[in-house]
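S.K.: need a 3D model of the sequence below.
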Amino acid sequence: MAKFVRSSKYRHVFAGPPRKETVWDGVKLTKNAWDSNFVSVNPSWIAVSWQVGGGGAVGILNANTATKITDKVAMFTGHKGAIYDLEFSPFNDSLLATVSEDCYGKIWKIPDGGFEGPIDKEVQNLKGHQRKVGYVAWNPVAENVLATGGTDFAVKIWDVTTGDEKFSFAGHGGIINSINWSYDGSTLVSFAKDKKVRCFDPRQPGTAAEGNGHQGVKGGRALWLGKHDKIFTVGFGPSAERQYFIYDAKNLSTPLVGPVNIDSSAGVLMPFYDEDSDLLFLAGKGDGNIRYYEIEPEASPKPEVYFISQYASNEPTAAIGMMPKRGCDVNSNEIVKLFRVYGTKLEPLSFKVPRKSDLFQEDIFPDCRSDEPALTADQWYAGENSKPKTKSLQGGFVKREATSTNFQMKDDNEPVLSEADLKKENAELKKRVAYLEAEVAKLNAQLHN
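M.R.: Next comes the predicted model:
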């Protein structure tokens, strides 16, 4: 009997080992054990959570020039605690958001003329979380709208131009492990330590849908499958096996797919989804290999997941980030580009579709997300929704001229205290009250004698 071979444009996607001259050497990746990607990339810059003696820092590298990194690396250094997560704005390559152990979020701007030394002053400070802030995600449709997730179980929405907290969702029952926006930027999906996956519009409090997630002790991740109303999650099963689920975003009560066991490795899986090809990449912390799959989210009666191949390396992955599609090289049929940190090196991994023709391949490069927002922040706050603006990649992506953002910093330097700090302050106040009550009792006794 003849073997059936599934027809797909992406069956032969591959990534070869990068050339030595394309690899950065001298990266000092943060040593903190938080489970985030620690790398963010756009066509101009690479941001890496950097190891420093005190506080938190971000190293900034030119995405188009691989070098031997010296001690004079461009750096943002304003956080007082380790940086847990970071992400570039989808509409301005020079704007970077960071969140930290110090309970703050911050917005940074890469100077037009480049760095003259470390920058320790942010352009905006985001104050409101009561405990460490673990995750950050820019809205993919509305300009200057940012989501952060904290260990105070809250997801907050910020206007980064004013530093105002616009909305807050406090419906989680555990530390938040991940947050991710839907294709049209209307809804967030989260995964938390209470082993629940949740979908919610942060503009409408109390409207969250939730379902049971992975039941293992370790954390998980959840993300939207691009343009489809499907949710993909990765995590650990009750026997510590790594696994995935696929849910219908409109009904999280029962997974459409899964649990599907992947392996029994211990590292947290970091998923990346290319919405234009429906390819999913899974990179595990401590893994040398990166698996990739093709997903048919609208297959009937349930989504189908097809393993394609894997990039294999003897070096364990410590951190990884994904280039936006507008930064991929269409001339070489590069459909996905990942930047992986291992040891002190950062390497680009170029995943390509092999084609003999040197003409633009329209079937594998549909119009992709533009760097122009579809909505203003005020339109989004008022409840408007929109699909992202798109642009053709034929001839290469033409970058729009970035508009100037006017940041209005608040004159408020009072720190937000952590739970431990609040307990300590409360105990000290109780001691002070007890001392004063004892002094009053002594004075009363003297008056009556």
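
S.K.: from here on, just use CA atoms for contacts and neighbour counts.
M.R.: OK.

S.K.: where do the helices sit along this protein?
M.R.: In order along the chain, the chain carries the following helices (DSSP state H): 377-381, 419-448.

S.K.: also this sequence, please, to line up against the first:
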Amino acid sequence: MSRRVVRQSKFRHVFGQAAKADQAYEDIRVSKVTWDSSFCAVNPKFLAIIVEAGGGGAFIVLPLAKVWQIPDYTPMRNITEPIITLEGHSKRVGILSWHPTARNVLLSAGGDNVIIIWNVGTGEVLLSLEDMHPDVIHSVCWNSNGSLLATTCKDKTLRIIDPRKGQVMTERFAAHEGMRPMRAVFTRQGHIFTTGFTRMSQRELGLWDPNNFEEPVALQEMDTSNGVLLPFYDPDSSIVYLCGKGDSSIRYFEITDEPPFVHYLNTFSSKEPQRGIGFMPKRGLDVSKCEIARFYKLHERKCEPVIMTVPRKSDLFQDDLYPDTPGPEPALEAEEWLSGQDADPVLISLRDGYVPPKLRELRVTKRNILDVRPPSGPRRSQSASDAPLSQHTLETLLEEIKALREQVQAQEQRITALENMLCELVDGTD
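M.R.: The predicted structure is shown next:
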């Protein structure tokens, strides 16, 4: 007599639920371009969505708190004006990814098949990785400390790259045999999780050990849908969420050291297909409700939050669900990383909710453009190596200081008038 053994996991009953209608963002014209991207990015404060616009390149940024503060004075700077413009690609840029541990280090990849790594604090190109990809780059992912990159390309090759050495460390041709786009992300254990298509156009997921690319650790066929599967990986729980473009569902799997290594957990389903999706960092979740993931699902003209929770009866903080997680504070400066140093992410506790740390002193040797407010009015052509602030910038800053002082003076006069009125009322009462 056989007995079925159910695998033990605290994530077997992860429950997905769409937020109420009053929590959704309405009347958003999501971009209709055919690029296989999530079209959405989110952090604990803001939601950014790529929208439809003539000429392309437009996006909106919405505050998640939904409380808008209108200033008492007219802003001196046009907020649609960029702080810095990075120019280096010869064709359209389709991939952006921040370094996980180094300050102001940004990766970009474009239709020119080139990967450029920038220091956005100074506007400099740190590294340019050319002649590594003969065709369009589909995805790029950093490992946990930012020492390696995993890339997928239209030539059907999965590559592991050391960006500072400018070398392909190892590669695997046809990790998925189909011609449709493939995606790859690093896992907590250093493995590579991939999504792609079989030769018969079935969607497929795989798990690979970069030290032995000959055979997959796991390979599973899923279905025959056409949508590219976008993987979102949570290293704290080792859960990967698969969101297909055009699907009306989100499937999630737990990655473990036990066969079959990639374990199906559940599926969140809804009526409307998703045009794109954003994934909230762990520090933006509500730990009091045992929320372990939150997505921002894009419809044709709406953005809808989808919340994933692990039901628990206790109201106490659940230590097993919320280990210390990577925070926003960088562990390295850009120059340190470029010189060869590596550091793990700076971890924070979510026990009392996320509290932003005090900004530590910068250790950069060059002027950081992001720390300087740009002038209002028309922008002049300016290179990243420009010397200190121009006379035009100084005059603009002085004008803003003058305007703020006038506002303070007006407020002080108003306070004095109110105090006089209060004294008159008190005297009249006596």
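
S.K.: need the winner for burial among the helices of structure 1.
M.R.: Stretch with highest mean neighbour count among the helices of structure 1: helix 377-381 (a mean of 17; mean count of other Cα atoms under 10 Å).

S.K.: whereabouts in structure 2 does that one align?
M.R.: Taken onto structure 2 by TM-score structural alignment, helix 377-381 of structure 1 occupies residues 334-338 there.

S.K.: same check on stretch 342-352 of structure 1?
M.R.: Under TM-score structural alignment, the match for stretch 342-352 of structure 1 is residues 299-309.

S.K.: give me the mean distance between the match of helix 377-381 of structure 1 and structure 1.
M.R.: For stretch 334-338 of structure 2, the mean distance to aligned residues of structure 1 following superposition is 0.5 Å (mean Cα distance after the TM-score superposition for structure 1).

S.K.: let me see the contact set for the aligned partner of Lys282 of structure 2 in structure 1.
M.R.: Taking TM-score structural alignment, the alignment pairs Lys282 of structure 2 with Lys325 from structure 1. Residues near Lys325 of structure 1 by Cα atoms under 8 Å, 6 or more residues apart in numbering: Ile335, Val336, Cys368, Arg369.

S.K.: on that earlier part again, hmm, who's touching the match of helix 377-381 of structure 1?
M.R.: Everything outside stretch 334-338 of structure 2 that qualifies as a contact, by Cα under 8 Å, 6+ apart, is Ala102, Arg103, Asn104, Val105, Asn119, Leu126, Arg164, Val364.

S.K.: distance of the counterpart of the third one in structure 1 from Ser186 of structure 1?
M.R.: Which is Asn104 of structure 2. Under the alignment defined by TM-score structural alignment, Asn104 of structure 2 is paired with Asn144 of structure 1. Relative to Ser186 of structure 1, Asn144 of structure 1 is positioned 14 Å away (Cα to Cα, to the nearest Å).

S.K.: more neighbours: which of the two?
M.R.: Asn144 (24 against 21; other Cα atoms under 10 Å).

S.K.: does the more buried one touch Val160 like I think?
M.R.: Yes. Using Cα atoms under 8 Å, Asn144 of structure 1 makes contact with Val160 at a distance of 5.6 Å.

S.K.: dump the residue contacts of Gly171 of structure 1.
M.R.: Shown in contact with Gly171 of structure 1 (Cα under 8 Å, 6+ apart): Phe153, Ala154, Gly206, Ala208.

S.K.: and the first one, what's its match in structure 2?
M.R.: Read that as Phe153 of structure 1. For Phe153 of structure 1, the aligned position in structure 2 is Asn113, judged by TM-score structural alignment.

S.K.: verify the stated contact: that match with Ser128.
M.R.: No. Taking Cα under 8 Å as the contact criterion, Asn113 of structure 2 and Ser128 are not neighbours in contact, 10.9 Å apart.

S.K.: who has more neighbours out of those two?
M.R.: When Asn113 of structure 2 is set against Ser128 and neighbours are counted by other Cα under 10 Å, the residue ahead is Asn113, at 22 against 19.
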